[in-house]
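Trainee: fold the following and give me the result.
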Amino acid sequence: MTPYDEELRAAGLDPDAVRAQVLEALAEDLPGGDVTSEATIAADARGVGVFAAREAGVVAGLGVAALVFHEVMGDTVTVSDRLPDGTHVEPGDVVMRVAGPTRGLLTAERTALNYASHLSGVATATSHWVDALAGTDARVLDTRKTLPTYRALQKYAVRCGGGVNHRFSLSDRAMVKDNHVVAAGGVVPAYEAVRTAYPDLRVEVEVTDLDQLRELLAVGCTEILLDNMDSPTMAEAVRITAGRATLEASGGLTIERAREVAETGVDFISVGALTHSVKVFDLGLDLSEG
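Mentor: Next up is the predicted model:
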């Protein structure tokens, strides 16, 4: 148990899984202790670390960063002035303060920043897409293109940025993609095979042209992904569908096209770049004597 279990659980995260990941991350840095801090800093020295934003954006992962400090220093560390994840910040805004043994603060610093900077980058990137879609009915979705073992945290950060989560795994929802279609002999045989095997599971099918769309609508498919279509074709897909299925646009989309795509009338826009190639958010920690 940690002081952050309830908070993590409320955020839709598994506290035990997050703690295990934090401990693994710390183990990378500490196979033999922090030799530099132990050599240069007195054992009884105390300090205050101030986390501040160095650019505008949305913060996420501050609770995970706080957990890192707790795992290094236990009850000797105090966390204060922590902003809620999902908060929009400007350069210079203080997002969290940590006070405790100086050695421990510097030992935990990089691991804590790695989590908070990366997850804030995901949240910030998501918020840019949300802003681009403002005033339309389309929502931005993440994908399974996440860093291995980081999926729950990255998808949490997407939620902090105002986005919507797609499926978490290969078993909580079926997604029939082009290779499944080839293997099954068509979009309808693939769809019907999944419906037969898993009648209670949600099924989404990827289509590459309007003929496939019409075939799926005729057999009652209610979730369809429009893959790599141009905007006029997507608009025609929306017209043909006429509300009978939700439509997700995907494939090579850029934020510059976001509004154009949303105005075709699609329900969702899925963006792998939210998680697979996101730029880290610039957070810094400045230390002062406590």
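
Trainee: use CA for all of it now, contacts and neighbours both
Mentor: OK.

Trainee: run through the strands of the stretch 1-150 of the chain in chain order.
Mentor: 46-53, 57-58, 78-80, 88-89, 94-101, 139-141 (DSSP state E, counting those that start in this stretch).

Trainee: hey, which of these is tucked in deepest?
Mentor: strand 57-58 (a mean of 26; mean count of other C-alpha atoms under 10 Å).

Trainee: same for that one, what does it pack against?
Mentor: Counting contacts by 3 or more C-alpha pairs under 8 Å, 6 or more residues apart in numbering; DSSP states H and E, strand 57-58 packs against strand 88-89, helix 102-133.

Trainee: got TSV for these, with distance to Met175 too?
Mentor: Below are those laid out as TSV (distance: least, C-alpha to C-alpha, whole Å):
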stretch	distance to Met175
strand 88-89	34
helix 102-133	23
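
Trainee: and these: which comes nearest Asp34?
Mentor: Ranking the helices and strands packed on strand 57-58 by distance to Asp34, with C-alpha to C-alpha as the measure, places helix 102-133 first at 6.1 Å.

Trainee: and the strands of the stretch 1-150 of the chain as CSV, adding distance to Val280?
Mentor: Formatted as CSV, these follow (distance: least, C-alpha to C-alpha, whole Å):
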stretch, distance to Val280
strand 46-53, 12
strand 57-58, 11
strand 78-80, 23
strand 88-89, 15
strand 94-101, 16
strand 139-141, 19
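
Trainee: which one, of these, ends up nearest to His118?
Mentor: Judged by C-alpha to C-alpha, the one of the strands of the stretch 1-150 of the chain that comes nearest to His118 is strand 57-58, at 11.3 Å.

Trainee: follow-up on the earlier one: for the helices and strands packed on strand 57-58, which one sits closest to Ala25?
Mentor: Across those, closest to Ala25 is helix 102-133 (C-alpha to C-alpha), at 6.9 Å.

Trainee: just want the angle from the closest one to strand 46-53.
Mentor: Inter-element angle recorded for helix 102-133 and strand 46-53: 10 degrees (by axes from the mean of the first three to the mean of the last three C-alpha atoms, to 10 degrees).

Trainee: before we move on, back to that, which stretch among the helices and strands packed on strand 57-58 is buried most, on average?
Mentor: Of those, the one with the most neighbours on average (mean count of other C-alpha under 10 Å) is helix 102-133, at a mean of 24.

Trainee: so which of the helices and strands packed on strand 57-58 comes closest to Arg46?
Mentor: Proximity to Arg46 (C-alpha to C-alpha) singles out helix 102-133 among those, at 4.7 Å.

Trainee: one more sequence to fold, the one below, so I can look at both together:
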Amino acid sequence: MQDYINQESLQKFLQASFLEDIGEGDHTTLAAVPAGQLGSANLLIKEAGVIAGLELAKTIFHYHDPDLQVRLFLKDGQSVKAGDIGLLVSGKAASILTTERLVLNCMQRMSGIATKTKELNDLIAHTGAKLLDTRKTTPNFRMLEKWAVAIGGGKNHRFALYDMIMLKDNHIDFAGGISKAIKSTHAYLKKKGLHLKIEIETRSLEEVQEVLDTGGVDIIMLDNMDPQTMEKAVKMIAGQYDTEASGGIDETNIVSVAESGVDYISVGALTHQVKSMDISLKALRKHPQTAS
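Mentor: Okay, here's the model as predicted:
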């Protein structure tokens, strides 16, 4: 798991998710299924891609009912095809039914993100560029979306506003320019006793030069530049700072962007324009016995 995935963060996510979905009770299951009925269900993969969220699914099942037995047949990050079985869950039928939708909602979206991440990563594997995610995530679901990017082979950029300085175009404009934004940032960090990396966005070669003249950053973002301009910027920077390409990057242009020589490529579409994988939970023939 990533360092932002811990027992406390998962606990908060699961509490909020079950409160949203169950509320005062799963009345359909309570009404139709005998309280002690036992059962089993398979997680059925219905299309090709990269599976993600199996470990989370196990956590969800056990959080709701520690007596559920979960057997994983695949590992997060594995390539899958239609017809593959991801896991088998057995125990009280009511517990399986009540947890089904949360498990599927998480796994379908996470697997879609992991699949997209691997697809883009494969396209740039011949270069030295690393694929990054962004903060363009679903509110209260960022933790799992970034986890899915990591499972798909991408790298996580800053998690939130508190763990890195990123001076974007609006920050620069409101601050009064690149030099003022950088100098104000250093003064703030010194006053607060903070040690955070500083990244700054540039929109032209002229702005790249202004950053080089000012100094005091860790990463220079090359935003919405064509690959030829990016290549010129990379040569100007000459390894003094890491470089990140950003803005409108997808499968149609990511190869040429990576071949420009940038260190990182951030793609918001990894988390905000993905198609969820088709996965379902299928009940097996019900058990004749009931739980004691």
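
Trainee: what's the TM-score for these two chains?
Mentor: Between these two chains, after superposing, the TM-score reads 0.91 (TM-score structural alignment, normalised by the length of structure 1); 281 aligned residues with a C-alpha RMSD of 1.6 Å.

Trainee: that older thread, and the strands of the stretch 1-150 of structure 1: which comes nearest Thr222 of structure 1?
Mentor: The nearest among the strands of the stretch 1-150 of structure 1, by C-alpha to C-alpha, is strand 139-141 at 17.2 Å.

Trainee: after that closest one, which helix or strand is next? Please name it.
Mentor: helix 151-160 (DSSP states H and E).

Trainee: now that following helix: which residue numbers in structure 2?
Mentor: Under TM-score structural alignment, the counterpart of helix 151-160 of structure 1 in structure 2 spans residues 142-151.

Trainee: and if you look at stretch 21-28 of structure 1?
Mentor: Counting by TM-score structural alignment, stretch 21-28 of structure 1 corresponds to residues 13-20.

Trainee: before we move on, back to that, so which of the strands of the stretch 1-150 of structure 1 gets nearest Arg110 of structure 1?
Mentor: Per C-alpha to C-alpha, nearest to Arg110 of structure 1 of the strands of the stretch 1-150 of structure 1: strand 46-53, 11.7 Å.

Trainee: can you name every helix or strand that that closest one contacts?
Mentor: Looks like strand 46-53 of structure 1 contacts strand 94-101, helix 102-133, strand 283-289 (3+ C-alpha pairs under 8 Å, 6+ apart).

Trainee: pull out the buried residues from stretch 137-152 of structure 1.
Mentor: Residues 138-144, 146, 151-152 are the ones in stretch 137-152 of structure 1 that count as buried (16 or more other C-alpha atoms under 10 Å).

Trainee: and for stretch 222-233 of structure 2?
Mentor: Buried-residue list, stretch 222-233 of structure 2, by 16+ other C-alpha under 10 Å: 222-225, 227, 229-231, 233.

Trainee: relative to Thr252 of structure 2, which of those residues is nearest.
Mentor: Pro227 (12.3 Å).

Trainee: how far away is the spatially closest residue to the closest one that is not a sequence neighbour from Lys232 of structure 2?
Mentor: The shortest distance from Pro227 of structure 2 to any residue other than its chain neighbours is 5.1 Å, reached at Val257 (C-alpha to C-alpha, 6 or more residues apart in numbering). Val257 of structure 2 is 12 Å from Lys232 of structure 2, where distance means C-alpha to C-alpha, to the nearest Å.

Trainee: can you pull the contacts of the closest residue to Glu6 of structure 1 other than its chain neighbours?
Mentor: Leaving aside its sequence neighbours, Glu6 of structure 1 sits nearest to Pro15 (C-alpha to C-alpha, 6+ apart; 7.8 Å). The contact partners of Pro15 of structure 1, taken as C-alpha atoms under 8 Å, 6 or more residues apart in numbering, are 4-6, 8-9.

Trainee: any chance of those residues in a markdown table, with neighbour count and distance to Tyr156 of structure 1 too?
Mentor: Formatted as a markdown table, these follow (neighbours: other C-alpha atoms under 10 Å; distance: C-alpha to C-alpha, whole Å):
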| residue | neighbour count | distance to Tyr156 of structure 1 |
| --- | --- | --- |
| Tyr4 | 16 | 15 |
| Asp5 | 18 | 15 |
| Glu6 | 13 | 15 |
| Leu8 | 16 | 10 |
| Arg9 | 12 | 11 |
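
Trainee: contacting residues around the equivalent of Phe61 of structure 2 over in structure 1?
Mentor: In structure 1, the residue paired with Phe61 of structure 2 according to TM-score structural alignment is Phe69. Phe69 of structure 1 sits next to 77, 104-105, 108-109, 112 when contact means C-alpha under 8 Å, 6+ apart.

Trainee: check Gly186 of structure 1 too.
Mentor: Gly186 of structure 1 neighbours (C-alpha under 8 Å, 6+ apart): none.

Trainee: tell me the counterpart of it in structure 2.
Mentor: Residue mapping for Gly186 of structure 1 onto structure 2 gives Gly177, with TM-score structural alignment as the criterion.

Trainee: just Ala197 of structure 1 next, same as before
Mentor: By TM-score structural alignment, Ala197 of structure 1 lines up with Tyr188.

Trainee: burial count for the counterpart of Thr202 of structure 2 in structure 1?
Mentor: The alignment partner of Thr202 of structure 2 in structure 1, by TM-score structural alignment, is Val207. Neighbours of Val207 of structure 1 under the rule other C-alpha atoms under 10 Å: 23.

Trainee: so which strand or helix has the nearest residue to Val207 of structure 1 once chain neighbours are set aside?
Mentor: Using C-alpha to C-alpha, 6+ apart and skipping the chain neighbours, the partner closest in space to Val207 of structure 1 is Leu226 (5.4 Å). Using DSSP H and E, Leu226 of structure 1 maps to strand 223-227.

Trainee: corresponding residues in structure 2 for that strand?
Mentor: Strand 223-227 of structure 1 maps onto residues 219-223 of structure 2, going by TM-score structural alignment.

Trainee: now what about the matching stretch, what contacts it?
Mentor: Contacts of stretch 219-223 of structure 2 (C-alpha under 8 Å, 6+ apart): 198-204, 208, 230, 233, 241-247.

Trainee: again, 6 Å this time
Mentor: Contact partners of stretch 219-223 of structure 2, identified using C-alpha atoms under 6 Å, 6 or more residues apart in numbering, comprise 199-203, 241-247.

Trainee: how about those residues, which pair is most distant?
Mentor: Checking the contacts of stretch 219-223 of structure 2 with C-alpha to C-alpha, the most distant pair is Tyr241 and Gly247, at 19.3 Å.
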